[in-house]
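Novice: coords below, sequence missing:
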């Protein structure tokens, strides 16, 4: 017989959106249960670069966009959480870099001049030189300019581990999910051998939302996937670098973040324009060749002789937009007890939680007295992608 469980909020999906929401709800006294069918953070979350954007990269055309305004307050909220004084206590999460950088390999011309001259940008950007440069750019051969952004870069595996701690006993490893109805009304979900009733059910499973909605007989909200073809580089000569390299267009030419591997070496994780349209069209061999050419052009003093390369295809799952454009904000749709959403970016996880909490407040839902959960099978933490691809 299925085991009956009850909770205030049932969350499906153990990426950063579900885990952050789970921790926020628990801190406010709600009973929660989060279900993950594979590993915590193993979808989009651990494939992200860990950058907590403040919107600057969305303003490279010289003006603040909707995306830039929507995400502007996220670094402050994350910094407060990392200090233990914010909406969550994330003290102990490893901060890889207290700033992200804009890096120009040559002179700034055209629309970038208006970008740096704009009043909005002067409060977000400071030029750095000499020993303030990122370690990988501290070379006599470097002739470009570097600007420090009011952003930060997190070690995402340690973030996932901390959010899993904050989940307490409220995590469940479960693979088979089906609707639990009372007549026509959705009242919960069947997860493997459990029947779980909840006041609200939140689907925050990223790309998995599509199949979950189909299982529940819903076609809306529709989902889109925007693909990336990321590149990983590991080698003994690599030094930390967290920067967007400007190319004169509306997107960074290349975005580099650096991640510590278990063997003590650094792994560079490359996104930006190289990972988008042209990169998606390339096969692995061609993408690695393109990445090597870019690094040799932009950072010729870095010795790549012993470097190893790998690529990773990532689908960014988001609410469907006309023309596959990137949504500006986190997204949430309501269908009775069912809430469906995507944070759209790692940095916007707090915004996603805000939207769920606002929905609960509008419905005047409050924590209910519930029996403690029994011991449940717990999903494992995902391994970092660089440990899988470049051990």
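Specialist: Yep, it's here. Note that the coordinates shown come from a computational prediction; the quantities given were computed from them, not determined experimentally.
Novice: C-alpha only now, for contacts and for neighbours.
Specialist: Noted.
Novice: Give the closest residue to residue 204 in space, chain neighbours not counted.
Specialist: residue 13 (5.1 Å; C-alpha to C-alpha, 6 or more residues apart in numbering).
Novice: and that neighbour, what does it touch?
Specialist: Residue 13 makes contact with 34-37, 203-206, 208, according to C-alpha atoms under 8 Å, 6 or more residues apart in numbering.
Novice: How about the contacts made by the nearest residue to residue 375 once chain neighbours are set aside?
Specialist: Spatial nearest neighbour of residue 375, chain neighbours left out: residue 169 (7.4 Å); criterion: C-alpha to C-alpha, 6+ apart. By C-alpha under 8 Å, 6+ apart, residue 169 lies in contact with 373, 375-376.
Novice: alright, now check it against this:
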């Protein structure tokens, strides 16, 4: 590959759900796009997602639906079309863990009212669950709270990564930044160059590397857009209660007191992956203290459930996002031009990935047919990244 000079329409750097979704969409639109990832596909933030595709539950629980939240309200339907093979990206091969998830409250008045108002504001997408229809985790006369079923989705994130990467595996490559560099000339990214002489230029460069966007921007001597990190410390409990549950527990805060997703481990046991306020408030706690808090929380909420033998672990997750005033959580996806041919994007949450892709599409340069449509054959000898392994397989 010595002294090889290539050109494509778009180079995407970052192989999480954002980059993979963009690759599928841009190739479908006729662009000669390729993607580079330095680690495993979906590593860090994507693989740590609980897979819930929601339509704005946090806005409803907070008591208001804003203009910015209108984009997220349309997301479950958008994802559903894609799962049917009828959307902008075909993910019909992706495994769906559940076609709904639950919202429940304890007996406290504040919590019950929060659930009630949430059900009214989610525009008919919430049904109250009768006692006879409760999932096994709530199938007890001791459960005295309110239970609602939300018409939203829960996806198997490893399956989503496999689905998005499989169709265009000939366009996905592993990159070692000790052997390659981005080069800037004036107000453009000139090329991606390797030490062995390989050089690729593009009409569009897209940084979709999550927390990695910060170092990529520094590599081309840019400081904007600025990034923020909002960490979580999630808790995992492996147990012998095999009925899956995907649910938010409402407490006294606008945000969920506890969010639960269920995952089957390769050894056949079940794992509940715990988020919500538990994960947010657990930042800075040592692992043992947070596990002790999670154990008490779980057994307080489900005293009637026999979990059998339990194993516990924690996972620190850095949520990388465009910088906000006072480091608040962004309400929408983000894509902006950093220089003439460079876009930087963050979906900010899994749900908003298609909205982020819409924003990117509006900013891209027109398709240059001189770039061809086939992935460059000169790249096929480059290494390929693997799919990231989920935390419930690595932490126990």
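Specialist: Thanks, I have it. All values reported here derive from a predicted model rather than from experimental measurement.
Novice: Report the TM-score for the pair.
Specialist: The TM-score (TM-score structural alignment, normalised by the length of structure 1) is 0.93; 386 aligned residues with a C-alpha RMSD of 1.9 Å.
Novice: Across to structure 2, which of the contacts of residue 169 of structure 1 hold up?
Specialist: Among these, the contacts conserved in structure 2 (both residues aligned by TM-score structural alignment, their matches' C-alpha atoms under 8 Å) are residue 375.
Novice: between the contacts of residue 169 of structure 1, which has the most around it?
Specialist: Ranked by the number of neighbours (other C-alpha atoms under 10 Å), these place residue 373 first, at 15 neighbours.
Novice: what residues are up against that one?
Specialist: Applying C-alpha under 8 Å, 6+ apart, we find residue 373 of structure 1 in contact with 5, 169-170.
Novice: do residue 233 of structure 2 as well
Specialist: Listed by C-alpha under 8 Å, 6+ apart, the contact partners of residue 233 of structure 2 are 279-280, 282-283, 314-317.
Novice: Where do the strands of the stretch 1-150 of structure 2 begin and end?
Specialist: For the stretch 1-150 of structure 2, the strands defined by DSSP state E, counting those that start in this stretch cover 5-13, 33-37, 52-53, 96-98, 101-105, 126-128, 147-150.
Novice: can I get the ones you listed in CSV with distance to residue 330 of structure 2 and mean neighbour count?
Specialist: Converted to CSV, these look like this (distance: least, C-alpha to C-alpha, whole Å; neighbours: other C-alpha atoms under 10 Å):
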stretch, distance to residue 330 of structure 2, mean neighbour count
strand 5-13, 22, 22
strand 33-37, 25, 25
strand 52-53, 17, 24
strand 96-98, 26, 18
strand 101-105, 23, 24
strand 126-128, 25, 17
strand 147-150, 23, 22
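Novice: can you redo these as TSV with distance to residue 391 of structure 2?
Specialist: Below are the strands of the stretch 1-150 of structure 2 laid out as TSV (distance: least, C-alpha to C-alpha, whole Å):
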stretch	distance to residue 391 of structure 2
strand 5-13	23
strand 33-37	19
strand 52-53	16
strand 96-98	17
strand 101-105	21
strand 126-128	31
strand 147-150	26
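Novice: among those strands, which is nearest residue 346 of structure 2?
Specialist: Closest approach to residue 346 of structure 2 among these (C-alpha to C-alpha): strand 5-13, 12.2 Å.
Novice: quick one: buried residues of stretch 337-355 of structure 2?
Specialist: Within stretch 337-355 of structure 2, the residues that count as buried by 16 or more other C-alpha atoms under 10 Å are 337-339, 341-355.
Novice: My error: substitute stretch 276-290 of structure 2 in the last question.
Specialist: For stretch 276-290 of structure 2, the neighbour count (16+ other C-alpha under 10 Å) marks 276-279, 282-283, 287, 290 as buried.
Novice: what's the closest of these to residue 182 of structure 2?
Specialist: Among those, residue 283 lies closest to residue 182 of structure 2 (C-alpha to C-alpha), at 34.5 Å.
Novice: re the thing from before, so which of the contacts of residue 373 of structure 1 hold up in structure 2?
Specialist: Those retained in structure 2, by both residues aligned by TM-score structural alignment, their matches' C-alpha under 8 Å: residue 5.
Novice: and which of the contacts of residue 373 of structure 1 is nearest to residue 255 of structure 1?
Specialist: residue 170 (36.1 Å).
Novice: To what extent is that closest one buried, counted in neighbours?
Specialist: The number of residues packed near residue 170 of structure 1 is 25, by other C-alpha under 10 Å.
Novice: Does it touch residue 32 like I think?
Specialist: Yes. If you go by C-alpha atoms under 8 Å, residue 170 of structure 1 and residue 32 touch, sitting 6.1 Å apart.
Novice: before we move on, the earlier item: now the contacts of residue 373 of structure 1 in CSV, with distance to residue 142 of structure 1?
Specialist: Below are these laid out as CSV (distance: C-alpha to C-alpha, whole Å):
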residue, distance to residue 142 of structure 1
5, 61
169, 51
170, 50
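Novice: Pull the distance from stretch 42-56 of structure 2 to the chain's centre.
Specialist: In terms of C-alpha atoms, centre = their mean, to the nearest Å, the centre of stretch 42-56 of structure 2 is found 3 Å from the chain centre.
Novice: Residue 334 of structure 1 looks like it's in a strand, true?
Specialist: Yes. Under DSSP: H, G, I helix; E, B strand; the rest coil, residue 334 of structure 1 sits within a strand.
Novice: got the contact list for it?
Specialist: Neighbour list for residue 334 of structure 1: residue 340 [criterion: C-alpha under 8 Å, 6+ apart].
Novice: if we can go back for a sec, closest one to residue 1 of structure 1 out of the contacts of residue 169 of structure 1, please.
Specialist: residue 376 (16.1 Å).
Novice: Look at the closest one and give its secondary structure.
Specialist: What three-state DSSP gives for residue 376 of structure 1 is coil.
Novice: for it, what are its contacts?
Specialist: Residue 376 of structure 1 touches 169, 171-173, counting by C-alpha under 8 Å, 6+ apart.
Novice: same deal with residue 252 of structure 2?
Specialist: Contacts of residue 252 of structure 2 (C-alpha under 8 Å, 6+ apart): 110-111, 114.
Novice: element containing residue 319 of structure 2?
Specialist: Element membership for residue 319 of structure 2, per DSSP states H and E: strand 311-322.
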